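A.B. asks: can't give you the sequence, but here's the structure:
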């Protein structure tokens, strides 16, 4: 017996379309809900819903869309999958190292199974958490995933629901937790049938992607339940360990209990029921510490968030770029502030926004592990005109210096796939829209956007070209040859040091101290008995370490410690880095 149900509050009739027949559904299960029990249908059978005699539409809560979002749904029985991770008890985020990857370009095959075959590389690297970009079903084969329209179904070209489960099962066998990127602030422009069923969207607010999701208007109780139930389904049915929430600042919600607070409460309760830690990581442009403040202390209860200000400060300092949102960044002082206080914009003036922005946080009450620290992520690479990585902008020594600052920071470090070996392949914006009108609009819009910012529009890759996604795939021969293998060894050494010495992972922001000489081009991050020193200049630099003994724990391009009457100094080669441990 299979029970089918769908919420369609304004419908006069709803039919289940399956096996060449239409079956009338009846009211039941709450206002606006329609249900029917069918003994003849089960796992593997196709079905759809028809509202008021109209087009047969896929189930909004379908877990399996084998033909894509425009085709019928298929009944999926979660209990049929044979998990082997019964001993897995989860892995909390504090103390972890996160690795962001995109299933479609992580390997040549672009599938869950192919990605699972590469998990050993992440274990050897020292990664603890794998953050997977969105896999909710979207039209076509290729895309970043942020155009998903079936929020309960894993993208079939990647391997569908069984493929995702195999990937998670394999990750847990390797001791890796899995974070899944989910998008609640909008749906893609093609294949979105939710408005045919009910008031899932509202024109009272507008987002960069059009009408906002209805979180606070009439019917919003069911819309919110649809979203948090989808989130819990990934965690419960697919054994995902945490969720990354895309652009939560675009969630328009004026209810007394915000959706994010409701979601974090539901996730915490599910974690208790399952007996393992579950968590949420927000992408937020608000610079508001209440996002990651526990609910009992008046916050929204999200467990962590991305920290773009740290990225911007590091990127602008290393590259010299000052365009757009980099305008207020670029000095060692701004980088130092973000390392101590997370945000540069914590209530002060933002030139890019032309207004004051952010809110200061209390470092005595806010551990650094609640913030992701990164040199690259999918946005900061893919939203450049030609999708070049920072390895195309900087020499290896500066890449090594950046890695040292990220991996000994008080934050939860996050790497973007291929960063660890300085991948030469770009990561570009690619789509596979099946609607030719939409495809051309995206193509033109992308070029016009970058032309307006001074880029040569002719250099912008065609998002719809198969070459664009092909060029964005990692080259897995690179880690085994120079100069890539040397950078990979450096990342491994830094992660090993972070894992074996608690001071290098200490999230206490009050314990973070920095010394630097802007003119000389060097900076030193103090982490307990350790000093992370970077020389960004083109000349050798000698840095004061202290008065006692010291030894080099790791160095890029050589470093030497000398103890003299005036104290202990560290000499670094041009554009290099070292981690030094004080011995007395």
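C.D. replies: Sure, I can see it. Small disclaimer: the values here were computed from a predicted structure and weren't measured. Numbers count the residues shown, from 1 in each chain.
A.B. asks: From now on I want contacts and neighbour counts done on CA atoms only, so please keep to that.
C.D. replies: Fine.
A.B. asks: Quick one: residues contacting residue 317.
C.D. replies: Shown in contact with residue 317 (CA atoms under 8 Å, 6 or more residues apart in numbering): 329-332, 335.
A.B. asks: Please list only the buried members of those.
C.D. replies: 329-330, 332, 335 (16 or more other CA atoms under 10 Å).
A.B. asks: ok, which pair from those is furthest apart?
C.D. replies: 329 and 332 (8.9 Å; CA to CA).
A.B. asks: Enumerate every residue touching the spatially closest residue to residue 488 that is not a sequence neighbour.
C.D. replies: Excluding the flanking residues, the one nearest residue 488 by CA to CA, 6 or more residues apart in numbering is residue 421, at 4.6 Å. If you count contacts by CA under 8 Å, 6+ apart, residue 421 has them with 478-479, 484-488.
A.B. asks: Try it again at 6 Å.
C.D. replies: The neighbours of residue 421, taking CA atoms under 6 Å, 6 or more residues apart in numbering as the test, are 479, 484, 487-488.
A.B. asks: And those, which two are furthest apart?
C.D. replies: 479 and 487 (8.7 Å).
A.B. asks: then this one, side by side with the first:
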């Protein structure tokens, strides 16, 4: 087979090491057609260990390794993707009309493996979601972690089950009709096990990010770095038959070239979709509030298919909790007004002043030309739960009624809804920040840095969970006995009912953002919001007192779903909604 590696840093020689093979070392030749590339042919089979040595130095893993059996610092292993026996018949599942479910393999089950997660797919089918969104699965130090400190962007974390484990999971999901989306991290690599700088200019000091030197997308040598990232993305979609990718923090991808990397990537994914004959999509995480992220390339945008909408989350969170610290401050001044704005215009910051940033932020979008499906709406995510000091979910502080209200807003919004694992039953288990660094100095740096960060916000150091303590991960595992008891069972049934409504009532999946109409309680006159989606009306009362809501002369409707018993509006269109309750009305 052909072994090749981009190693422009090598001055004199690159050596392929194949321990255990009949011939253990091979001198590699410069590729005359590709600058900086070295190649050699050698006998190897699926599972064969190998690595590269530059100029007689230590043997390092392949930057494009498909498998790291012994972790990020170990030798790479050959993977024969053609050897896996896939089921036939998966035609793909598009993002339009989807309901996503964000899932972390390491805590979705106590076992923390792909195979264990596969056994719980029936729960997701009964729930009614259409796609599972996996948090990152690239190799990282130790056994347990969030995955955002991964390296080897073509490989799969071995403790989860390695490459074949991921394939079995995807195959099982497809067999029951679920699409699979993978979270990939292009904006930085973990500090441990990152050997890329030894091979080539994968990073540049031209730009900096919160993680240090930026990934090199526009400095000398960036052509190959961009190809490395884009080919990795296409490999996930092609070799693992994934349906889409979620791109972490794309605002941290510094690129001054005329053709932005994300535009190039979206074009490549669209071409692959045409080649494979099934829909593929890219979802961006971006805090820029810039509609150009999802605007078509032909119209001057980057062409990504969707993006997370944190503005919607922040507005909903402040309306539910009253929190006002940090970036919630901008939304907390008038949370219901902020929520109404995001429901009808997607972005809250659309050229408005952000006190959190100390400047004007965002850009307005054209509601008549932008499909609401391109924005993901959610009440909880791994970020919004796990980056809290205690990793506490909304269920730690909100009543079941308010959790039901949150579900109603998310699942009847004009956006593509997403749930965070366990949210559907109001899981009481926290989801905390945990790591398993094998380097003691790095482990202590993460531990002390976490405590310093939250001490600045008034938390006592002893209150902050130790990321390196195995009990922190254990506390974060879902408790699968909860869905069978109250109040969890009722919340689960409510989520199923709302998702079913979304599937059976076209107005709830209408992507026309401009057609959404919203009203809310005036300041001091209650805490309710009501909005219209075609012939569907949704009313939510976040107060601990009943709310009287005038829906107008056309407000007479029948009750399609209600958290608490409620009478449909009479001829006058007036609805009396019980405390901490919500209702979906239809004609």
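C.D. replies: Looks like it came in fine. Quick caveat: nothing in here was measured; it's all calculated off a predicted structure.
A.B. asks: what's the TM between chain one and chain two?
C.D. replies: Here the TM-score for the pair of chains, by TM-score structural alignment, normalised by the length of structure 1, is 0.98; 577 aligned residues with a CA RMSD of 0.9 Å.
A.B. asks: before we move on, the earlier item: wait, which of the contacts of residue 421 of structure 1 is closest to residue 322 of structure 1?
C.D. replies: Of those, the one sitting nearest to residue 322 of structure 1 (CA to CA) turns out to be residue 487, at 26.7 Å.
A.B. asks: neighbours around the closest one, how many?
C.D. replies: Residues lying near residue 487 of structure 1 (other CA atoms under 10 Å) number 22.
A.B. asks: For it, pull up the helix or strand it's in.
C.D. replies: For residue 487 of structure 1, the host element (DSSP states H and E) is helix 484-500.
A.B. asks: what does that helix correspond to over in structure 2?
C.D. replies: On structure 2, the counterpart of helix 484-500 of structure 1 by TM-score structural alignment is residues 488-504.
A.B. asks: what's next to that stretch, contact-wise?
C.D. replies: Here stretch 488-504 of structure 2 has contacts from 127, 424-426, 483, 508, using CA under 6 Å, 6+ apart.
A.B. asks: Buried residues of it, list them for me.
C.D. replies: 488, 490-499, 501-503.
A.B. asks: Tell me which two of those sit farthest apart.
C.D. replies: Across the buried residues of stretch 488-504 of structure 2 (CA to CA), the longest gap, 22.8 Å, separates 488 and 503.
A.B. asks: Out of the buried ones among the contacts of residue 317 of structure 1, which comes closest to residue 391 of structure 1?
C.D. replies: Nearest member of these to residue 391 of structure 1, counting by CA to CA, is residue 330, at 18.1 Å.
A.B. asks: still contacting in structure 2, which of the contacts of residue 317 of structure 1?
C.D. replies: Using both residues aligned by TM-score structural alignment, their matches' CA atoms under 8 Å, structure 2 keeps these contacts from the contacts of residue 317 of structure 1: 330-332, 335.
A.B. asks: Let me see the ranges of the helices in the stretch 201-350 of structure 1.
C.D. replies: 220-237, 259-274, 308-319, 332-341 (DSSP state H, counting those that start in this stretch).
A.B. asks: hang on, I meant the stretch 451-587 of structure 2
C.D. replies: Under DSSP H, counting those that start in this stretch, the stretch 451-587 of structure 2 gives helices at 470-475, 488-504.
A.B. asks: I am assuming residue 534 of structure 1 contacts residue 579, so please confirm or correct that.
C.D. replies: No. Using CA atoms under 6 Å, residue 534 of structure 1 makes no contact with residue 579, being 8.8 Å away.
A.B. asks: Of these two, give the one with the bigger neighbour count.
C.D. replies: residue 534 (31 against 25).
A.B. asks: Which residue in structure 1 aligns with residue 339 of structure 2?
C.D. replies: Checking with TM-score structural alignment, residue 339 of structure 2 has residue 335 as its match.
A.B. asks: same check, this time on residue 363 of structure 2
C.D. replies: With TM-score structural alignment as the criterion, residue 363 of structure 2 pairs with residue 359.
A.B. asks: how far away is its match from residue 249 of structure 1?
C.D. replies: 14 Å (CA to CA, to the nearest Å).
A.B. asks: Then residue 238 of structure 1?
C.D. replies: 27 Å.
A.B. asks: How about residue 301 of structure 1?
C.D. replies: Using CA to CA, one gets 15 Å for the distance from residue 301 of structure 1 to residue 249 of structure 1.
A.B. asks: Pick out whichever of the two has more residues nearby.
C.D. replies: Between residue 301 of structure 1 and residue 249, counting by other CA under 10 Å, residue 301 is the more crowded of the two (23 against 15).
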